[in-house]
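S.K.: need a 3D model of the sequence below.
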Amino acid sequence: MLIRPLRESDLPDVLDVVYRSMSVVRARIAIAAGTAPPDPDAAPPAGWPERWSAQILHLLGTDPGGAWVAEDGDVFGVGLALVRDKLWGLSAYFVRPDRQGTGAGAALMEPLLEYSRGCLRGIIVSTEDPRAARRYRLAGFTLHPTMRSSGVVRREVLPVVDGVRLGGIGDRDLCDSSDRRTRGAAHGPDHDFLSERYQLLVCDTLTGSGYCYVDKDGSPIQLAASTKKVAQRLLWSALALSPPGATVHVNHLTAAQEWAVDVVLAAGLSVRTEGYLALRHMRPPEPYIPSPAFL
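M.R.: Below you'll find the model as predicted:
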């Protein structure tokens, strides 16, 4: 087994590892929810390879020292870590299902953690996989259980929200400032990536400020705000963008995010526990909703 830096030419093999690993996670989620698990041999959904390719190449460009693969002739594991200011985050960590439990995950984690040297804080959005949770706890992370919410928004309860507008390139400083206030580090170049792919909502008033990236279904991808009231305005505005009948997801909420739990319950979404927010030398950021990719 060889642990080596990720190369751009590894991308097809890496995508296969990610998709196979995520299929196992999706099957576990479906079983827990009482629904039929997806076909593990089904082709990736439309747009999935392009979205993940862009994300991987972005991180390879910004953090080449945090991009690693495990191989034995074939690539069977991948790890991507990033550093923003003095915050280290684990963006992706996958080992092909048939190679899990062989020590490959521990070997792959070593250079990823080495990349965190000099950082003051660490953050990981983790699945509920007990092996991953064990790995992160052994690395010194505190495991905060998280909630996953989903459902169709009850449009009749959507409130009239003022002070929220569409954002643009001129809001980069506001976004970075919101990041530093909530999690102690700006996202920097990740805002360029996110703003090209998602709708940006911004609130900038005398009483507070913040931002939220929203996907085409009205699901918040990432949110940071100076106050809970501003965060609720942004979340309600995101949900209002959901097309009628679309399933919305608001995920990775810790107990510190009751402001968000109140909104999703009022909007008619269901809530259940799933996974962890693993943190080192920091408390759960609030008011905040992390993205798994850029944390």
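S.K.: rest of the way, CA atoms for contacts and neighbours
M.R.: Noted.
S.K.: go through stretch 141-154 and flag the buried ones.
M.R.: 141-154 (16 or more other Cα atoms under 10 Å).
S.K.: stretch 240-252 spans what distance, first to last residue?
M.R.: End-to-end distance for stretch 240-252, by Cα to Cα, to the nearest Å: 20 Å.
S.K.: helix, strand or coil for residue 223?
M.R.: Secondary structure for residue 223, judged by DSSP: H, G, I helix; E, B strand; the rest coil, is strand.
S.K.: you'd agree it is up against residue 202?
M.R.: No. At 9.8 Å, residue 223 and residue 202 do not qualify as touching, with contact defined as Cα atoms under 8 Å.
S.K.: one more, for comparison:
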Amino acid sequence: MGDLIIRPMTADDVEGAERVSDEGFFELDTRVRRVSGPEPARRTAAHRATWIERTRHLVRTDPGGCWVAEDASGVVGIATSLRRETLWCLATYAVLPGHQGRGIGRPLLAAALDHGRACLRGMLSSSVDARAVRLYHRAGFELHPQMRLSGTVDRSAVPVVDKVRDGSAGDVDLMDSLDRLARGAGHGPDHELMLRTWRLLVSDTSTGRGYAYLDERGPALLAASDRRTASRLLWAALAEVPGPVGVAHVTGVNQWALDVGFAAGLELHQDGYLGLRGMRPPAPYVHSGALL
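M.R.: Here you go, the predicted structure:
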């Protein structure tokens, strides 16, 4: 580890960082794959482009939160994080296979954590990797099990959903107010990225407000003022997906999501941990994973 350098990530590092992330998570998926689970797969070209765009966005908005670990062979580890109001979030953290267990991860994570030193709260989404989970626990994060709903929606079970409309940039203030209720901070500049990447659904009535960003498999991020509105948005999101769906990052405080998922005929699996520091699990809320 003598020649290891921890330095800020630049825009020129992003494509190489994506390769480190893809290699790291593919190796992890292969190592921890359940017998009944799908075969591990590398990112598609579309997912790679999304990852690169998101990371370039974070290098622009949070240059102090994005880091690489580099040795004589090149970049061997990455960590990207963001600070929104009084909340710090870890977006991505990976060490290249073959370099794990060499003391690279701890100083890399410490550099990213320093970006949030003045923040009251912290969030991260962790895989089941034992080394990473141990590091997060030592850093003061409480670990809350996450679940994933997946499968093909039973179309006969989908109710008629009203009071949901397509959203736009004009809804950012509404969305940030809901984010502050759920997690103590708005997404701020990240909405610009999410509006380019995902479709937005909004429900804004006299009895409740909420929003959901949708990717090709379902809700990528969902927040609401109450469980009824959250359930309405989740049903609307499931109805929009023609094929298999996935609702990731569901925590135990969001039982309304399980109610909808089971009614839609989906299966439930455990899926890593939500790490929290200085805050309770957000609800009604299904976080994005990277932008949380």
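S.K.: give me the TM-score for this pair.
M.R.: After superposition, the two chains reach a TM-score (TM-score structural alignment, normalised by the length of structure 2) of 0.96; 288 aligned residues with a Cα RMSD of 1.2 Å.
S.K.: among the buried residues of stretch 141-154 of structure 1, which ones are in strands?
M.R.: 142-152 (DSSP state E).
S.K.: adding distance to residue 291 of structure 1, write those out as CSV.
M.R.: Formatted as CSV, those follow (distance: Cα to Cα, whole Å):
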residue, distance to residue 291 of structure 1
142, 18
143, 17
144, 16
145, 16
146, 13
147, 14
148, 13
149, 15
150, 16
151, 19
152, 21
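S.K.: look at the closest residue in space to residue 180 of structure 1 that isn't next to it in sequence and tell me its secondary structure.
M.R.: Closest residue to residue 180 of structure 1 apart from its sequence neighbours, by Cα to Cα, 6 or more residues apart in numbering: residue 186 at 5.2 Å. Recorded secondary structure, residue 186 of structure 1: coil (three-state DSSP).
S.K.: count residues in the vicinity of residue 219 of structure 1, would you?
M.R.: Neighbours of residue 219 of structure 1 under the rule other Cα atoms under 10 Å: 23.
S.K.: and if you look at residue 56 of structure 1?
M.R.: Neighbour count for residue 56 of structure 1, taken as other Cα under 10 Å: 22.
S.K.: kindly report the same for residue 235 of structure 1.
M.R.: Counted with other Cα under 10 Å, the neighbours of residue 235 of structure 1 add up to 26.
S.K.: wait, it sits on residue 212?
M.R.: Yes. Counting by Cα under 8 Å, residue 235 of structure 1 does reach residue 212; the two are 7.5 Å apart.
S.K.: for those two, list the residues in contact with both.
M.R.: Residues touching both residue 235 of structure 1 and residue 212 (Cα atoms under 8 Å, 6 or more residues apart in numbering) are residue 220.
S.K.: overlap of the contact sets of residue 223 and residue 202 of structure 1?
M.R.: When contacts are counted by Cα under 8 Å, 6+ apart, residue 223 of structure 1 and residue 202 have 210-212, 234 as shared neighbours.
S.K.: residues contacting the closest residue to residue 107 of structure 2 other than its chain neighbours?
M.R.: Residue nearest to residue 107 of structure 2 in three dimensions, not counting chain neighbours: residue 6, with 7.5 Å by Cα to Cα, 6+ apart. If you count contacts by Cα under 8 Å, 6+ apart, residue 6 of structure 2 has them with 67-70, 107-108, 111.
S.K.: hmm, which of those are common to structure 1?
M.R.: Contacts conserved in structure 1 for the contacts of residue 6 of structure 2, counting by both residues aligned by TM-score structural alignment, their matches' Cα atoms under 8 Å: 67-70, 107-108.
S.K.: show me what secondary structure element comes after the helix of greatest length in structure 1.
M.R.: For structure 1, the longest helix by residue count, based on DSSP state H, is helix 11-33. Next along the chain after helix 11-33 of structure 1, taking DSSP states H and E as the criterion, comes helix 48-62.
S.K.: quick check: buried residues in that following helix?
M.R.: 49, 52-53, 55-57, 59-60, 62.
S.K.: identify the residues contacting that helix?
M.R.: 6, 8, 11, 15, 66-67, 80-82, 189, 193, 293.
S.K.: now render those as CSV, adding distance to residue 101 of structure 1.
M.R.: Output for the contacts of helix 48-62 of structure 1, formatted as CSV (distance: Cα to Cα, whole Å):
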residue, distance to residue 101 of structure 1
6, 22
8, 27
11, 24
15, 21
66, 23
67, 22
80, 20
81, 22
82, 25
189, 35
193, 34
293, 24
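S.K.: let's have those residues in a markdown table, adding neighbour count.
M.R.: Converted to a markdown table, the contacts of helix 48-62 of structure 1 look like this (neighbours: other Cα atoms under 10 Å):
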| residue | neighbour count |
| --- | --- |
| 6 | 22 |
| 8 | 13 |
| 11 | 17 |
| 15 | 18 |
| 66 | 25 |
| 67 | 26 |
| 80 | 24 |
| 81 | 27 |
| 82 | 25 |
| 189 | 14 |
| 193 | 13 |
| 293 | 21 |
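S.K.: show me the contacts for residue 93 of structure 1.
M.R.: Applying Cα under 8 Å, 6+ apart, we find residue 93 of structure 1 in contact with 77-80.
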